[in-house]
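Undergrad: mind folding the following:
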Amino acid sequence: MKLDYSSFKGLEGKIFSFFFFMVVLCFPFQVHSSETYKKIVEGMEPQSITIIGESQQLPESIQFFQGLISSYLQQGKCLAVALEIVSIQQTILDQMVEGRTIKSDIKLPPMIEHTSYRSLVDDLVIMKRRGHCLRLIAIDAGGLNVNQDKWMAERLAKQISQAPILALLGNLHTLKKIGWNSSIGKAFPYVAEILSSQGYRIKTYPQIRQDKACNTQNRLISSDEQKIATLLNRSVISLLNAAKYETVNNVVDGVILWECG
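TA: Just a heads-up that it's a prediction; the model follows:
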């Protein structure tokens, strides 16, 4: 049987995707629940935005996100991936795909500047080069004199299409509703709350560590479980001058909980 170049290129892309997926799943220090991937992927539909929260500077948060991308792309569908790269660098990101720039040309904000994040960008570029239907979107406001969350929400909304959007943002950006204490005056909403209030189809999943010294496996806790309110209050709301949650059905769609094996 004779294979033409386009057939070989498609086969090469599938082989790369398989090995990329296996490397993420078999990373020796972590176990990612296939059930967690499955539940999140099922909600990634056309015209939708899914935000995965990140415990920033932690490699396992990035590796989970990589595995989720691979899990979705195994279906042979298209996906848009949004990252907290300054949006004015979109051209540089596009040039990376074309092989005209390298990953060191991308300037990352200090909060996400680490090896795992740069590896994520590089791996996504390689996947796109190898034929996967993938768009990479830079959405961070950077040094622009604008409200950060409003800017990112607008960038995401403009990219909505048949291909669902999967974004990796800090955990606070995943909250669809916050009961700010009146003592601080008017507070600006985060990305998820802005998009949700505008009627967009959005699902959010912050990542929470049960024990900061131990992050070897994860599981998805649904928003209707009582435990989730306690987790959010302790790990996220405790950082804000806001009322604690009693229920979180309209706040997040679930929590990716990291715990000891």
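Undergrad: from here on, just use CA atoms for contacts and neighbour counts.
TA: OK.
Undergrad: which residues touch Gln207?
TA: By Cα atoms under 8 Å, 6 or more residues apart in numbering, the residues touching Gln207 are Ile52, Gly53, Glu54, Ser55, Ser61, Asn171, Val255, Ile256, Leu257, Trp258.
Undergrad: what about Trp258, which SS state?
TA: Trp258 falls in the strand class when you classify it by DSSP: H, G, I helix; E, B strand; the rest coil.
Undergrad: what's the local residue count around it?
TA: 24 (other Cα atoms under 10 Å).
Undergrad: can you give me the strands for the stretch 1-150 of the chain?
TA: For the stretch 1-150 of the chain, the strands defined by DSSP state E, counting those that start in this stretch cover 48-54, 79-86, 134-140.
Undergrad: point out the most buried one among these.
TA: Comparing the strands of the stretch 1-150 of the chain by mean neighbour count (mean count of other Cα atoms under 10 Å), strand 48-54 ranks first with a mean of 25.
Undergrad: before we go on, could you also do this sequence so I can check it against the first one:
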Amino acid sequence: MFSGATCLSNDFADIEHNIKPGNIVIIGETHQQPESPRFFKGLVEATIAKYQCVSIGLEIERDQQAIIDDVMAGKEPASKIKIPFPIDHAGMRWMIEQFAELKRQTPCLRVEAIDADQDRDENMANRLADFPADKPILVLLGGLHTLKKVNWTVRSGKPAVAEILANRGFSVKTYPQRWLPEKCTSDQGRISLFVSASDPEALPILNQTLMSLINAKKHRAATDVIDGLVLWKCKGEKV
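TA: Alright, predicted model coming up:
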């Protein structure tokens, strides 16, 4: 299921250009979607081809780092890693196994567990802030963690990983993936499409599929919230 190459319908040069030393690039996902690990693996491979090294951050609790290191060293299978149920799926573990194969060819590749069991966004931001800035940093998180600005309507609202880092002066680039529509017919499959945050269609997608999930006001512009969107459309539908 996961061995084939991701079907990319266009050039993702904007994302690849920003994956470089000095930037923290966060790719957002809806967890357990099969296209996401293939797409993220493709970005990792493109980064290795250009820079050799890359630091990868995953939404896995830090106490799993030792077992992840063993997986990267070929000592344990990815099935040994404890991954939260809402995030875990076969594609995630396949992706981690693929990173282990890449590490055998590129020793400076690093896979880091950055999550915590409380104050998650703050803790993940702190961990990413400690990543070496002289290597590209590529992170895969749930889509809401990619928001660089949220106008909360409740006092309990807290900034996401991207906003915390941006407020501290880090160069953060974020690209949430969205699946539109949520379901395709069983034989359709999906194709990908890049939408820049400055494109007119970015704002309604941002407001209707991300901001609508939390107690926050709709944005008037997408450019100060995200840098772009990766859309997964059903094959045969208009894009």
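Undergrad: if we can go back for a sec, I'd like the strands of the stretch 1-150 of structure 1 as TSV, with distance to Cys214 of structure 1 appended.
TA: Output for the strands of the stretch 1-150 of structure 1, formatted as TSV (distance: least, Cα to Cα, whole Å):
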stretch	distance to Cys214 of structure 1
strand 48-54	16
strand 79-86	26
strand 134-140	30
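Undergrad: so which of those strands comes closest to Met111 of structure 1?
TA: Among those, strand 79-86 comes nearest to Met111 of structure 1, with 9.6 Å by Cα to Cα.
Undergrad: before we move on, the earlier item: so for Phe18 of structure 1, which of the strands of the stretch 1-150 of structure 1 sits nearest?
TA: Checking the strands of the stretch 1-150 of structure 1 against Phe18 of structure 1 by Cα to Cα gives strand 134-140 as the closest, at 15.8 Å.
Undergrad: so where is the closest one in structure 2?
TA: Aligning strand 134-140 of structure 1 against structure 2 (TM-score structural alignment) gives residues 109-115.
Undergrad: what's in contact with the matching stretch?
TA: By Cα under 8 Å, 6+ apart, the surrounding residues in contact with stretch 109-115 of structure 2 are 52-65, 68-69, 72, 99, 102-103, 123-124, 127-128.
Undergrad: ok, 6 Å please
TA: If you take Cα atoms under 6 Å, 6 or more residues apart in numbering as the criterion, stretch 109-115 of structure 2 is touched by 53-62, 65, 103, 124, 127.
Undergrad: circling back: closest one to Thr230 of structure 1 among the strands of the stretch 1-150 of structure 1?
TA: Using Cα to Cα, the nearest of these to Thr230 of structure 1 is strand 48-54, at 17.0 Å.
Undergrad: what about stretch 200-217 of structure 1, start to end distance?
TA: 31 Å (Cα to Cα, to the nearest Å).
Undergrad: and for stretch 217-227 of structure 2?
TA: Per Cα to Cα, stretch 217-227 of structure 2 runs 19 Å from first to last residue.
Undergrad: quick one: that stretch aligns where in structure 1?
TA: By TM-score structural alignment, stretch 217-227 of structure 2 lines up with residues 243-253 in structure 1.
Undergrad: related to what we said a few turns ago, which of the strands of the stretch 1-150 of structure 1 sits closest to Phe16 of structure 1?
TA: strand 134-140 (14.3 Å).
Undergrad: what's the mean distance for the closest one versus structure 2?
TA: Strand 134-140 of structure 1, aligned to structure 2 and superposed, deviates on average by 0.7 Å (mean Cα distance after the TM-score superposition for structure 1).
Undergrad: returning to what we had before: so which of the strands of the stretch 1-150 of structure 1 comes closest to Ser222 of structure 1?
TA: strand 48-54 (14.1 Å).
Undergrad: tell me, that closest one lands on which residues of structure 2?
TA: Aligning strand 48-54 of structure 1 against structure 2 (TM-score structural alignment) gives residues 23-29.
Undergrad: for the aligned residue in structure 2 for Val24 of structure 1, the count of nearby residues, please.
TA: Taking TM-score structural alignment for the superposition, Val24 of structure 1 sits opposite Ala5 in structure 2. For Ala5 of structure 2, the count of nearby residues is 11 (other Cα under 10 Å).
Undergrad: Asn207 of structure 2 versus the spatially most distant residue from the centre of structure 2, what's the distance?
TA: Residue farthest from the centre of structure 2, counting by Cα atoms, centre = their mean, is Arg155 at 27.2 Å. As for Arg155 of structure 2, its distance to Asn207 of structure 2 is 20 Å (criterion: Cα to Cα).
Undergrad: just to revisit the earlier point, quick one: contacts of the match of strand 48-54 of structure 1?
TA: Residues outside stretch 23-29 of structure 2 that contact it (Cα under 6 Å, 6+ apart): 137-143, 171-177.
Undergrad: over to stretch 211-230 of structure 2?
TA: By Cα under 6 Å, 6+ apart, the residues outside stretch 211-230 of structure 2 that reach it are 147-149, 151-153, 173-177, 193-198, 203, 207.
Undergrad: next step: those restricted to strands.
TA: If you go by DSSP state E, the contacts of stretch 211-230 of structure 2 have Lys173, Thr174, Tyr175, Pro176, Gln177, Leu193, Phe194, Val195, Ser196 in strands.
Undergrad: and the last one, what pairs with it in structure 1?
TA: In structure 1, the residue paired with Ser196 of structure 2 is Ser222, using TM-score structural alignment.
Undergrad: so who does its match touch?
TA: By Cα under 6 Å, 6+ apart, the contact set of Ser222 of structure 1 is Gly254.
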